[in-house]
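**Student:** Got a sequence here, can you model it:
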Amino acid sequence: MNAPQTAWTLQDLKSALEQSASFSDGEITCTVSPDQPDVLEVQLHSAGEITLYMNVGETQILTSTVLWPRDAQDDPAAFEAMMLRNHKKLLPLCALSIDDVDGREYYELFGAMSVRSTLDSVETELRTIANSALELAADVGPKAAA
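**Tutor:** Predicted structure coming up:
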């Protein structure tokens, strides 16, 4: 399943990740979201129990993780200006957004890739977003998130 292929489905991607030799036993848990059956929740136990959310669309796979509430950031405007100026070097393969979660704004890290990406590329995306989220929280996140 590493060669370029037909488009992934959510179930095929779940199975491939669970069976991947790239992850050690117990390193990853994949669950189809009970609230959103088109979302795969991927928990990386080796990355601080971080949960990534994957959605397989017609042309792309979107992967994201929720960081922290915008109002928890010491100076949201200064943080956002700094991120716009330094995004390329701080967040490889990722983008930062502000999204509403249950009526509260949160920073969210996300990446998108082709629905025909190899399994190796999908695994790299997962690890990159997880590592970037942890580093971002430690380096510039609110004191409570560090």
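
**Student:** From now on I want contacts and neighbour counts done on CA atoms only, so please keep to that.
**Tutor:** Noted.

**Student:** Quick check, central residue of this structure?
**Tutor:** The centroid of the chain falls nearest to residue 64 when counting by C-alpha atoms, centre = their mean (3.3 Å).

**Student:** isn't that one right next to residue 52, touching?
**Tutor:** Yes. Counting by C-alpha atoms under 8 Å, residue 64 touches residue 52, with 5.5 Å between them.

**Student:** Pull out the buried positions in the helix or strand hosting the residue nearest to the centre of the chain.
**Tutor:** Here residue 64 sits within strand 60-69, counting by DSSP states H and E. Judged by neighbour count (16 or more other C-alpha atoms under 10 Å), strand 60-69 contains these buried residues: 60-69.

**Student:** quick one more, to check against the first:
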Amino acid sequence: MALSLSELHALLAEQEELTATLEGDTLLLTNEEGVDAFLTVQGEQVLVESLLCKVADITDTAAFNDQILRTHKTMFPLTTLGISAVGTEEFYVAFGALSASSKPESVLVEVETLFLNIEGMLEFFAAFIRA
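**Tutor:** Got it, this is the predicted structure:
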């Protein structure tokens, strides 16, 4: 049976280190450091993602993309990087996806890992991001 957004909201709202707010068809998650992530259930998939930085804020896009492709699989497990448009701006995003039939514990691991990896990514890739 697939997890629903309301079930995931109840599960994640119980976590002391997170604030979980249901906003329409999206669950806004904020960790203790103030980093936001957005969780949705889309068909048979649970997707959780966070904006890392604007594409325009990267000093050398080709070198940054090369660095991502060479390192993120081994350095930042369970988290993938991509580019998404928000309005008229493009952002690098970190995201994880899993089946909506996953165990609730697996969703917790995915969310916790995403937040940990975001911290590491921002530190590791800092040389490419304009302040």
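
**Student:** dump the residue contacts of the residue mapped onto the residue nearest to the centre of the first structure from the second structure.
**Tutor:** By TM-score structural alignment, residue 64 of the first structure lines up with residue 49 in the second structure. When contacts are counted by C-alpha atoms under 8 Å, 6 or more residues apart in numbering, residue 49 of the second structure is found next to 37-39, 93-96, 114.

**Student:** repeat for residue 33 of the second structure
**Tutor:** Taking C-alpha under 8 Å, 6+ apart as the contact definition, residue 33 of the second structure lies against nothing.

**Student:** Could you pull out the strands in the second structure for me?
**Tutor:** In the second structure, the segments counted as strands under DSSP state E are 18-23, 26-31, 36-42, 45-54, 80-86, 89-99.

**Student:** and the last one with strand 45-54, angle?
**Tutor:** I take that to be strand 89-99 of the second structure. Interaxial angle of strand 89-99 of the second structure relative to strand 45-54 (axes from the mean of the first three to the mean of the last three C-alpha atoms, to 10 degrees): 150 degrees.

**Student:** Strand 89-99 of the second structure vs the first structure, average offset?
**Tutor:** Taken over the aligned residues, the distance from strand 89-99 of the second structure to the first structure averages 0.7 Å (mean C-alpha distance after the TM-score superposition for the first structure).

**Student:** What of the fifth one?
**Tutor:** Average distance between strand 80-86 of the second structure and its aligned residues in the first structure, after superposition and using mean C-alpha distance after the TM-score superposition for the first structure, equals 0.9 Å.

**Student:** what sits up against that strand?
**Tutor:** 55, 68, 72-73, 90-96.

**Student:** so that strand corresponds to what in the first structure?
**Tutor:** Under TM-score structural alignment, the match for strand 80-86 of the second structure is residues 95-101.

**Student:** Could you do the second one as well?
**Tutor:** The counterpart of strand 26-31 of the second structure in the first structure, using TM-score structural alignment, spans residues 39-44.

**Student:** Go through the matching stretch and flag the buried ones.
**Tutor:** 39-44.

**Student:** re earlier: distance to residue 130 of the second structure and neighbour count added to the contacts of residue 49 of the second structure, as TSV?
**Tutor:** Converted to TSV, the contacts of residue 49 of the second structure look like this (distance: C-alpha to C-alpha, whole Å; neighbours: other C-alpha atoms under 10 Å):
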residue	distance to residue 130 of the second structure	neighbour count
37	22	23
38	24	20
39	27	24
93	16	21
94	18	24
95	22	24
96	25	20
114	22	24
